[in-house]
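> my questions concern the predicted model and sequence given below.
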Amino acid sequence: MWKKLLCLALGLALGISFLDDFDPDVLKGKKVVITGASTGIGEQIAYQFAKFGADVFITSRRDNVLQQVTDKCRSIGHPDGKYLHLAADMSNMSSTEEVIKEASARLGGIDILVLNHILKINMATWEGSAANLTLLDKIFDVNFKSYIHLSSHALPHLQTSRGSIVVISSIAGKMGLPALSMYSATKFALNGFFGSLRQEFHTKGCGISITLCTIGMIGTENAMSQMSDYGVQDVWKWFPPAQPEEAALAIVKGGVQRFREVFFPYFQTKPVALLRDWIPGILDAFNAFIYSN
């Protein structure tokens, strides 16, 4: 009997994973703000929104790279679309207010806020040193606190549009991973804060949706170099990296359809999130094995 139930559950999961009610036309003219959009998944998210006819406002620290991204958005987007950018450092909390103020003024409002930026740090074991503690403060400012500030400043605009917040998290926000303790901590914090905020929005009936995106191994330049530098590139044998543009499309579709959560790649991330509570010791042993080879 249990085998039949397992097969049924797997069949339902597979069916759900291929269910796609995404209508790209709903994005035409939508006003979208994307952070961390100069490279990687954030850059690809900008292209996806532009391709579907949305007005796009992007931000990261490098103005010259942002200009290149907005130029490409303009080339693939709607001729009458708006493709704008602003260089900003998310370690400075005053920048978060400036970004939202500038985006809402230039776009004429905000429909979707995509929070994607991170402070890039090297994979390393926690030593408890003074340098570790200093870096911990900085990574929490960028990877967590700035997300809260940005969404808080955007709330009046999102309430008006009954819009959406899309938060890019990670499988490292579902279970701790070796050499990623600080990064993992910020992703757990994001899941906790925005999971609670989603319930508050539902209780208030304010109409704002929150989509949390659990992202697995993606073949971005940063992720690949980090794994290689730490000497654990063999993990790709177990979890072949997906392409950034595929991840971006899954994120855009999930955010537009106001999904509660997005798991991508689904069969790399969703089982881990489930098994974390069922067989945590085995998962820990597996992680120790693949990160030591």
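Okay, I see it.
> CA atoms for contacts and neighbours, from now on please.
Will do.
> helices along the stretch 51-200 of the chain, start to end?
Secondary structure of the stretch 51-200 of the chain by DSSP state H, counting those that start in this stretch: the helices cover 63-76, 93-107, 130-140, 146-161, 181-204.
> can I get these in TSV including mean neighbour count and distance to residue 48?
Conversion of these to TSV gives the following (neighbours: other C-alpha atoms under 10 Å; distance: least, C-alpha to C-alpha, whole Å):
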stretch	mean neighbour count	distance to residue 48
helix 63-76	18	9
helix 93-107	18	18
helix 130-140	14	28
helix 146-161	19	21
helix 181-204	17	24
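> dump the ones you listed into TSV; add distance to residue 84 as well.
Output for the helices of the stretch 51-200 of the chain, formatted as TSV (distance: least, C-alpha to C-alpha, whole Å):
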stretch	distance to residue 84
helix 63-76	6
helix 93-107	8
helix 130-140	27
helix 146-161	17
helix 181-204	27
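> among those, which comes closest to residue 259?
helix 181-204 (11.4 Å; C-alpha to C-alpha).
> can you name the residues in contact with that closest one?
If you take C-alpha atoms under 8 Å, 6 or more residues apart in numbering as the criterion, helix 181-204 is touched by 125-126, 136, 139-140, 143-144, 167, 169-170, 172-177, 207-210, 212.
> PyMOL command to pick out the buried ones of those?
Here is the PyMOL command that picks out the buried ones among these, judged by 16 or more other C-alpha atoms under 10 Å:
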select buried, resi 136+139+140+143+144+167+169+170+172+173+174+175+176+177+207+208+209+210+212
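> so which of the contacts of helix 181-204 belong to strands?
167, 209-210, 212 (DSSP state E).
> state the pair within those residues that is farthest apart.
167 and 209 (10.9 Å).
> quick one: contacts for the spatially most central residue of the chain?
Centre of the chain computed as the mean C-alpha position; nearest residue by C-alpha atoms, centre = their mean is residue 168, 1.4 Å away. By C-alpha under 8 Å, 6+ apart, residue 168 lies in contact with 114-116, 212-215.
> measure residue 238 to residue 150 for me?
In this view, residue 238 and residue 150 are 36 Å apart by C-alpha to C-alpha, to the nearest Å.
> got another one to weigh against that:
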Amino acid sequence: MTWLVTGGAGYIGAHVVRAFQDAVRATGDERLRPVVLDDLSSGHADFVPEDVPLVRASVVDADAVAHALAEHAVTGVVHLAGYKYAGVSVQRPLHTYEQNVTGTARLLEAMAGAGVDRIVFSSSAAVYGTPDVDVVTEATATAPESPYGESKLIGEWLLRDQGVATGLAHTSLRYFNVVGSGSPDLYDSSPHNLFPLVLDALTTGRTPRINGADYPTPDGTCVRDYVHVADLAVSHVAAARALADGRPLERVYNLGSGDGMSVAQIMTTVAQVTGIDFTPEVGPRRPGDPARIVASGEAAARDLDWAMRHTPEQMVASAWDAHRRTT
């Protein structure tokens, strides 16, 4: 009995895998042993612990997924694999839909064939677009503004419809800007995410850049929930355990802070933590970036052991430590 973590060699996925291992050690619950499926297009094989099986394959390859489900006696799936770049998805919509929609459909098809009836889906705050409320809840209307956000919403619909058709037990976790590191050997290598872009600029002697300072926010820069990756991973395991135990969950949960920070505020925190004084350059907006998304995490705190356990300073410090060890 295992849980398949698709995208488990990626930044978030690798933290989820280690959270599963921690849960097995803490509880002795062998049902939570992880297996990773990842095509390594953006993941790293050395992120996967030596005692965790790694299946190198894409979720788009239904035969490979079906084989992995059978070979490793999978009883549930945490689905994190996908193309996660909202801005770039505007230029590559067909690729985004292939990876995120077709991939999810083929995964669900393989799961149905193998009798695997539990899934935790990695969704996104991008499904909300630019909401007209200060703090979004799960009841806030969805209005994605990028192919990435649309593909994540369609993924939620696929789970919903498969649940009606087959009894699939599922929940989708919508989250926001995931940052920090839970272990110095796990780092965010995305070429598009704020923290790695800023830290890479500082270590190479360049000036960090803000994408747009003319948004309708207090300081003109985008406001986001920034959540620590290790906190996020704990709630994925909590969701998996609930599904494994047959406990009912909501269809979707926001993993948010109820508060937010602007990109400019993050830049100030980075300067304070690293000790490197800088004034960021300001460039044009990125396509697909809404001005503000901040969410309540109350429902997830009730059901999924969700909590903001790290301060902004700790988020930056852990990311900085991991980044320096890889450069």
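All right, it came through fine. Everything numeric here is computed off the predicted structure, so don't read it as measured data.
> sorry, back to before: aligned counterpart of the residue nearest to the centre of the first structure in the second structure, please.
Aligned by TM-score structural alignment, residue 168 of the first structure pairs with residue 122 of the second structure.
> what does residue 39 of the second structure correspond to in the first structure?
Per TM-score structural alignment, residue 39 of the second structure is aligned with residue 61.
> check contacts around its match.
87-89 are the contacts of residue 61 of the first structure under C-alpha under 8 Å, 6+ apart.
> also residue 289 of the second structure?
Taking C-alpha under 8 Å, 6+ apart, one finds 86-87 in contact with residue 289 of the second structure.
> can you list the contacts of residue 168 of the first structure in TSV and add distance to residue 223 of the first structure?
Output for these, formatted as TSV (distance: C-alpha to C-alpha, whole Å):
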residue	distance to residue 223 of the first structure
114	20
115	18
116	14
212	20
213	17
214	15
215	12
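> and residue 281 of the first structure, how far from residue 248 of the first structure?
32 Å.
> of these two, who's got more company?
Set side by side, residue 281 of the first structure and residue 248 give different neighbour counts by other C-alpha atoms under 10 Å, the larger being at residue 248 (22 against 12).
> contact partners for residue 63 of the second structure?
Neighbours of residue 63 of the second structure in contact, by C-alpha under 8 Å, 6+ apart: residue 110.
> looking at the first structure, name the residue matched to it.
Residue 63 of the second structure maps onto residue 97 in the first structure, by TM-score structural alignment.
> cool, and residue 77 of the second structure?
That one, residue 77 of the second structure, aligns with residue 113 by TM-score structural alignment.
> so that match touches residue 155, yeah?
No. Residue 113 of the first structure lies out of contact with residue 155 (C-alpha atoms under 8 Å); the separation is 9.8 Å.
> ok, the counterpart of residue 185 of the first structure in the second structure to residue 9 of the second structure distance?
Mapped onto the second structure by TM-score structural alignment, residue 185 of the first structure lines up with residue 150. According to C-alpha to C-alpha, residue 150 of the second structure stands 24 Å off from residue 9 of the second structure.
> go on, residue 59 of the second structure?
Relative to residue 9 of the second structure, and taking C-alpha to C-alpha, residue 59 of the second structure is found at 13 Å.
> alignment lookup: residue 34 of the first structure to the second structure.
By TM-score structural alignment, residue 34 of the first structure lines up with residue 5.
> just to be sure, that match is in a strand?
Yes. Residue 5 of the second structure: assigned to a strand according to DSSP: H, G, I helix; E, B strand; the rest coil.
> what number of residues are in the vicinity of it?
26.
> that one and residue 36 touch, don't they?
Yes. Checked against C-alpha under 8 Å, the pair residue 5 of the second structure and residue 36 is within contact range at 4.9 Å.
> I'd like the contacts of residue 61 of the first structure as CSV, with neighbour count and distance to residue 15 of the first structure appended.
Listed next are those as CSV, based on neighbours: other C-alpha atoms under 10 Å; distance: C-alpha to C-alpha, whole Å:
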residue, neighbour count, distance to residue 15 of the first structure
87, 19, 42
88, 20, 42
89, 18, 42
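> which of those residues also appear as contacts in the second structure?
Mapping the contacts of residue 61 of the first structure onto the second structure (both residues aligned by TM-score structural alignment, their matches' C-alpha atoms under 8 Å) leaves 87-89 still in contact.
> thinking again about what came up before, for residue 52 of the first structure, state which of the contacts of residue 61 of the first structure is nearest.
The closest of these, once distances to residue 52 of the first structure are taken by C-alpha to C-alpha, is residue 87, at 24.1 Å.
> ok, that closest one touching residue 59?
Yes. Counting by C-alpha under 8 Å, residue 87 of the first structure touches residue 59, with 5.5 Å between them.
> anything in contact with each of these two?
residue 66.
> same list, the contacts of residue 61 of the first structure, but as JSON lines with distance to residue 44 of the first structure please.
Listed next are the contacts of residue 61 of the first structure as JSON lines, based on distance: C-alpha to C-alpha, whole Å:
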{"residue": "87", "distance to residue 44 of the first structure": "18"}
{"residue": "88", "distance to residue 44 of the first structure": "19"}
{"residue": "89", "distance to residue 44 of the first structure": "20"}
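> for residue 76 of the first structure, state which of those residues is nearest.
residue 87 (21.9 Å).
> how about the closest one, what does it touch?
Residue 87 of the first structure neighbours (C-alpha under 8 Å, 6+ apart): 59-63, 66.
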